[in-house]
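Student: Here is my input; please provide its structure:
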Amino acid sequence: MNRLGTALLAAVEALVTVGVGVGIALVPLTLLWGFEYGLQVDWDVFWKAAGSVWLVGHGVDVTFVLGSTVAKASGVSGASAPIPVTLAALGFAVVTVWLGARAGRRFAETEHRVTGVLVGTGAVALLGLGLALSSTSAATRPSVWQAIVFPALWFGIPALVAAEVCRRRRGLGPDPVTARVLDQLDRVPAVWRSIAGFGLRAGTTATACVVAVAGILVGFLLLGSFAEVITLYERSHAGLLGGIALTVGQLAFLPDFVGWATAWLVGPGFAIGTGSSVSPIGTTLGPIPGLPVFGALPAAGHTFGLLWVLVPVLAGFAAGGLMRSRLVRALGSADSALHRALGGVSTGIVAGLLTGAIAWVSSGSFGPGRLADVGPHALVVGAFAALEVGVPAVVALAVGQDLVRLPERSWTRERWHESDEPVDQPSEGSLLDALERAGAGRTTDVHRFVVEEAHHPVGRTTAAEPDTNTNTDTDRVTDTDHHVELPDWARTGGVADVPADTAERAGGMRDRLRGAADGVRDRAGGLKQRAGGLRQRADGLVQRADGLKSRASDLRERAGGLRDRVTGADADRVDTTPDDRPDRHRPESPEAAGARDQQPAFPWSTEEFVAGRDDVDEPPATPAPRTTSAAPTASTTPPKRWDQTDQVPEDELPWWRRPQSDR
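Tutor: Have a look, this model is predicted:
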């Protein structure tokens, strides 16, 4: 994608981001305009309200001016004066951050990601300016410069971070601006870069753990106070569409509630109006707005409320202990208790800054009078978080041991590629050159020895020499092309005419090569023994298989004999039982096959079976003498034998009822 295409993509992403955020507020208000007000009010009023809500959701200060009638009806002191609303409905900002990160990942797929980030951020700034101008009226006055800057920051920073992370994961080259920033960072000493990087990673992890626990706590409070929340919904008399709009507005403030719970876990808590306080120690509330979500606020302090302060303490200790091995590897030779303690201090600083930022964006003014002070105090919450996370991290890093061993990970995955740089060759006549020509390989590299063993031992033979192991003639030619004549000192072990230092190095290298050869020989012997054991086990398995095959054949023969005795089969009948042995195969006669197909399996009765002649041993019949004449005579015709049961000739009986004989 070219630069113009990337710019158009960024503009579309910015338009979609702003459109989704404004639509979340505009759809419920449009439904109210159509169903509750019956289209009697100008739709422009609801458009300005939706634009103001979206700007408030990104931290833009919007001043509301109520009419005298509405101010008197509210009964709130100071309602007739301009009411600045600076408490951000962070739900809209979260949507913008999410869509901005998605846009950044798409920008990273192009060659002009910087162009995409800049154009997208500029487009969001222009759209924010348009919304601020279109939302300005006698009742609403948004800050124009904040409408340009704040939404652009909520979109641009996540897009830039996501694009940079994707660039590093894919191993792409940095752009000129990023390359300059990285060059400046490389000038910082490696020790301080390792400490700062560890603090950023561990502090972010600890803060994320505390925020996650705060989110779970908010969910449990809403579920536990479900009855109070429903009661406040009923008292509002908002109706169906009003209830939907009220619910959407409260969901927009849900990230603020999580930020308040984070401040509550840290210890200082938060306030809902001037003079109020909600903390683990106690709760002091005055008049508060009748929003249903405020029904989940604790009415008083908790007996074991201070135990919740252990959440950031445990988060800091776990982050330091679990990631201690990473810091040790990053420091390398500079590893010491002092440097690890500095890593814990940086962890506390990062956690304090992040927690203070969360408290700052979730606090502000929410209405006139005492509602001008809502949310936690950013400096106090940040200081408490830095201490509660930093001190346990210092203890875990400087004094404790590794809780786990984390694997070494880098921003980019390992990539193997061939180097185009030429390899330095040893000078001619040197020791390395002699070893290279002798086939020893480069002694400055690490070599892997691979041993391949044949199943049968093969000896060195000359050309056309018969191989006694395989009983075949193979052509074996000795390879003399790569044979290099060794020097006298290398062949005999002498060191004549060789400098002392060269001789010493040669002896050391020769010992190393001899040791490597011995190791390879030992491994080859072990592999040969294992191969012999496997061969013996294979022979045993073959013998067992032959024995089982013999037993199966015997059982098959015995089964055939028992079947013949039970059915009274004729001995002359061809055995059709399949046999694995080729010398025992007897094909089935056509007459026997036809008789088997025509007759049932058991056609005789019990009396016939009992009266049968299966257990009578009769002498075999004498075969009739052969004659030379072509036609048979009466003297050669055998006499008929009669069955004792039915008194019919035996030759007319079916084959299964004929008496057995040893013919």
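Student: From now on I want contacts and neighbour counts done on CA atoms only, so please keep to that.
Tutor: Fine.
Student: what does stretch 295-314 contact?
Tutor: Identification of contacts with stretch 295-314 by C-alpha atoms under 8 Å, 6 or more residues apart in numbering yields 206-207, 210, 221-222, 224-226, 228-229, 232, 265-267, 278-285, 385, 388-389, 392.
Student: Of those residues, just the buried ones, PyMOL syntax please.
Tutor: The buried residues among the contacts of stretch 295-314 can be selected in PyMOL (16 or more other C-alpha atoms under 10 Å) with this line:
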select buried, resi 206+207+210+221+222+225+228+229+232+265+266+267+278+279+280+281+282+283+285+385+388+389+392
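Student: which ones among the contacts of stretch 295-314 are found in strands?
Tutor: With strands taken from DSSP state E, the overlap with these comprises V278, T283, T284.
Student: Do I have it right that the first one meets A263?
Tutor: Meaning V278. No: V278 is beyond contact range of A263, at 9.7 Å (criterion: C-alpha atoms under 8 Å).
Student: so what sits against both of the two?
Tutor: In contact with both V278 and A263: G269, F270, using C-alpha under 8 Å, 6+ apart.
Student: Mind picking the one among the ones in strands among the contacts of stretch 295-314 that's closest to W360?
Tutor: V278 (16.6 Å; C-alpha to C-alpha).
Student: which ones are touching that closest one?
Tutor: Taking C-alpha under 8 Å, 6+ apart as the test, what V278 contacts is W264, G269, F270, A271, T284, L285, P298.
Student: any chance of those in CSV, with distance to R168 too?
Tutor: Output for the contacts of V278, formatted as CSV (distance: C-alpha to C-alpha, whole Å):
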residue, distance to R168
W264, 37
G269, 39
F270, 40
A271, 43
T284, 50
L285, 50
P298, 46
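Student: want to put them side by side, so please do this one too:
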Amino acid sequence: MSTAGSRPTARSRPTARSPRRSPVLPDLGPLLGAAVRAVLFLLVPVLLLCIVGWIASVRSTSSLAAVARVGADLWLLAHGADVAIVGGTIGVAPLGVTLLAGLSARRAVRMWLADQVEAERPVLPGPALGVFTAAYGVLTLLVALVARSGVGAASPLGALLGGCLVGGLGALAALWPLRPATPPVVPAWVVAAWRPAAAAVPALVAVGSLLVALALVRGRADVLALHEALSPGVVGGALLTLAQALLLPTLAVWGVAWTSGTGFAVGTGTSVAPGGTSLDVLPTVPVLGALPAPGATPALAWAAVALPVLVGALAWVLAARRGPRVEGLLHRCAAALVHGALTGAGVALLCALASGALGHGRLGEVGPDALLTGVVVAGEVAAGAVLAVLLGRGWRAWRGAELVIDLPGAPGGAPRTPRKLLGDDRPTP
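Tutor: Have a look, this model is predicted:
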């Protein structure tokens, strides 16, 4: 029995500061809220733009609910989910919206990280990545189920997997600075391959974007003629231009496939490649007016195939200065091959998102062949990286050529042995 003046024992004292948390899982509530914010941050503007276009169109007979479903299907397409429509399927992702979705996920996770740091809570990047990725994927699945109708229905499995992919990549970009150290069992030449690959994939997309820009400048007359033929009006024209701007990253991936030599299709039996262009009737999309005219292309067009090789070599050289040093010619060549394989896998993923169907019939095949393009790009990038390794080896060997100089005898008459000079060594007086 304790008196008023007695102190409580250690067992009777209240727990200090805050309740005990699980050492494995992070706070689920804030992460789920971050996933909801990431979804709504982009989904709501897409829905609003579709509604604005519906209001501006005086000839539209669709209901507001149908227009909202179209906006949801567009958002789901950006996550890699094929949308089944009457008589066909749409499977080409607008990669501009995909990029915005990834940035939205990255922003939401960074906001969660800032709250965790401000509250001085521990951050476990692995569990946080898993929880956010799963939550984002489930929310994408729910949007696909709610937006289903008799006119269009997104694939539930594609929505789940695509949501996990896009949300997971965005969260990974936010959590990357907190990544754990690489296990020592992983060879150094494997670790040295991811950095040039991470630089080569966006560099290739930048090259594809440059080609698209040049094509738009060259075919601007046809693009403007197609735009005027649609007579979209002021608001409709602005929305049409915005929609095509969001489609430009998809066309940039097509440009990457063109530089690889494999090319891409804009309909069944068509081909756009350095070797020539074969086209059929195109969809009424003004930006497609920038495609090259059917027929043989100049032989100089095959010089574009050297661009992935140059990108692979430059990415390797620039990353080798900042990444871990790999000893041995054989290990460096192995790292260059892994660099090419990782780059090819990234390009194949982008090509898979940028290809598919745009309806039925002749538009059942649009975009590049993902597997073929990925394999070819992997070989070209690896060839450039291996060439950079061999040239670097030759350059170092040339600078470090052995020169044997016979030095005169020492002042005391003792003979002095010849000395070998390597690189920038200079003879001592």
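Student: related to what we said a few turns ago, and the contacts of V278 of structure 1, which of them are buried?
Tutor: Here, 16+ other C-alpha under 10 Å leaves W264, G269, F270, A271, L285, P298 buried among these.
Student: Taking those residues together, which two end up most distant?
Tutor: By the measure C-alpha to C-alpha, W264 and L285 form the most distant pair in these, at 14.8 Å.
Student: which residues of the stretch 151-300 of structure 2 fall in helices?
Tutor: 156-175, 188-218, 220-230, 233-260 (DSSP state H, counting those that start in this stretch).
Student: just these: most buried one?
Tutor: Most buried of the helices of the stretch 151-300 of structure 2, by mean neighbour count (mean count of other C-alpha atoms under 10 Å): helix 156-175, with a mean of 23.
Student: Give me the longest helix you can find in structure 1.
Tutor: helix 500-567 (DSSP state H).
Student: in the helix or strand just after that helix, what's buried?
Tutor: Scanning forward in sequence from helix 500-567 of structure 1 by DSSP states H and E, the next helix or strand is helix 590-598. By neighbour count on 16+ other C-alpha under 10 Å, the buried set for helix 590-598 of structure 1 is A592.
Student: which part of structure 2 lines up with helix 590-598 of structure 1?
Tutor: Aligned by TM-score structural alignment, helix 590-598 of structure 1 falls on no residue of structure 2.
Student: quick check, distance from the helix or strand following that helix to the centre of its chain.
Tutor: Later in the chain than helix 590-598 of structure 1, the nearest helix or strand by DSSP H and E is helix 606-610. Distance of helix 606-610 of structure 1 from the chain centroid (C-alpha atoms, centre = their mean, to the nearest Å) equals 75 Å.
Student: Dump the buried ones among the contacts of V278 of structure 1 to a markdown table, plus distance to G364 of structure 1.
Tutor: Converted to a markdown table, the buried ones among the contacts of V278 of structure 1 look like this (distance: C-alpha to C-alpha, whole Å):
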| residue | distance to G364 of structure 1 |
| --- | --- |
| W264 | 17 |
| G269 | 15 |
| F270 | 11 |
| A271 | 10 |
| L285 | 17 |
| P298 | 21 |
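Student: Sketch out the helices for the stretch 1-150 of structure 2, chain order is fine.
Tutor: Going by DSSP H, counting those that start in this stretch, the stretch 1-150 of structure 2 shows helices at 28-56, 64-77, 95-118, 125-146.
Student: who wins for proximity to A319 of structure 2 among those helices?
Tutor: Closest among the helices of the stretch 1-150 of structure 2, using C-alpha to C-alpha: helix 95-118, at 24.3 Å.
Student: wait, doesn't C50 of structure 2 sit right on R69?
Tutor: No: under the criterion of C-alpha under 8 Å, C50 of structure 2 is not in contact with R69, lying 9.4 Å apart.
Student: who's more crowded, the two?
Tutor: Comparing C50 of structure 2 with R69 by other C-alpha atoms under 10 Å, the one with more neighbours is R69, at 23 against 20.
Student: Show me what the more buried one lines up with in structure 1.
Tutor: Checking TM-score structural alignment: R69 of structure 2 goes with K48.
Student: Distance from the chain centre to stretch 130-146 of structure 2, please.
Tutor: Using C-alpha atoms, centre = their mean, the offset of stretch 130-146 of structure 2 from its chain centre is 20 Å.
Student: Go through that stretch and flag the buried ones.
Tutor: 131-141, 143-144.
Student: how much does it stray from structure 1?
Tutor: Compared with structure 1 after the fit, stretch 130-146 of structure 2 shows a mean deviation of 2.8 Å (mean C-alpha distance after the TM-score superposition for structure 1).
Student: Can you name the residues in contact with that stretch?
Tutor: Counting by C-alpha under 8 Å, 6+ apart, 28, 31-32, 34-36, 39, 72-73, 76, 153-157, 159-165, 167-168, 171 sit against stretch 130-146 of structure 2.
Student: what sits against T373 of structure 2?
Tutor: A257, S260, T262, G344, V347, A348, C351.
Student: Generate TSV for these, with distance to L103 of structure 2 as supplementary columns.
Tutor: TSV is the format used below for the contacts of T373 of structure 2 (distance: C-alpha to C-alpha, whole Å):
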residue	distance to L103 of structure 2
A257	25
S260	28
T262	30
G344	23
V347	19
A348	21
C351	20
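Student: can you pick the most crowded of the residues you listed?
Tutor: Of those, with other C-alpha under 10 Å as the count, A257 tops at 31 neighbours.
Student: Quick check: the aligned residue for L337 of structure 2 in structure 1?
Tutor: Using TM-score structural alignment, L337 of structure 2 sits opposite V345 in structure 1.
Student: tell me which element that match falls in.
Tutor: Assigned by DSSP H and E, V345 of structure 1 falls in helix 337-361.
Student: Check the mean deviation of that helix from structure 2.
Tutor: Mean deviation for helix 337-361 of structure 1: 1.8 Å (mean C-alpha distance after the TM-score superposition for structure 1).
Student: so what does that helix touch, helix or strand wise?
Tutor: helix 190-224, helix 254-266, helix 310-322, helix 324-331, helix 378-398 (3 or more C-alpha pairs under 8 Å, 6 or more residues apart in numbering; DSSP states H and E).
Student: what's the next helix or strand after that helix in contact with?
Tutor: Following helix 337-361 of structure 1 in sequence order, the next helix or strand is strand 374-375 (DSSP H and E). For strand 374-375 of structure 1, the surrounding residues in contact (C-alpha under 8 Å, 6+ apart) are 87, 260, 270-274, 359, 362-366.
Student: can we see that at 10 Å?
Tutor: 86-87, 256-257, 259-260, 263, 269-274, 276-278, 359-367 (C-alpha atoms under 10 Å, 6 or more residues apart in numbering).
Student: what does stretch 223-243 of structure 1 give?
Tutor: Contact with stretch 223-243 of structure 1 is made by 28-29, 31-32, 35-36, 217-218, 220, 222, 244-249, 290-298, as judged by C-alpha under 10 Å, 6+ apart.
Student: Understood, closing this out.
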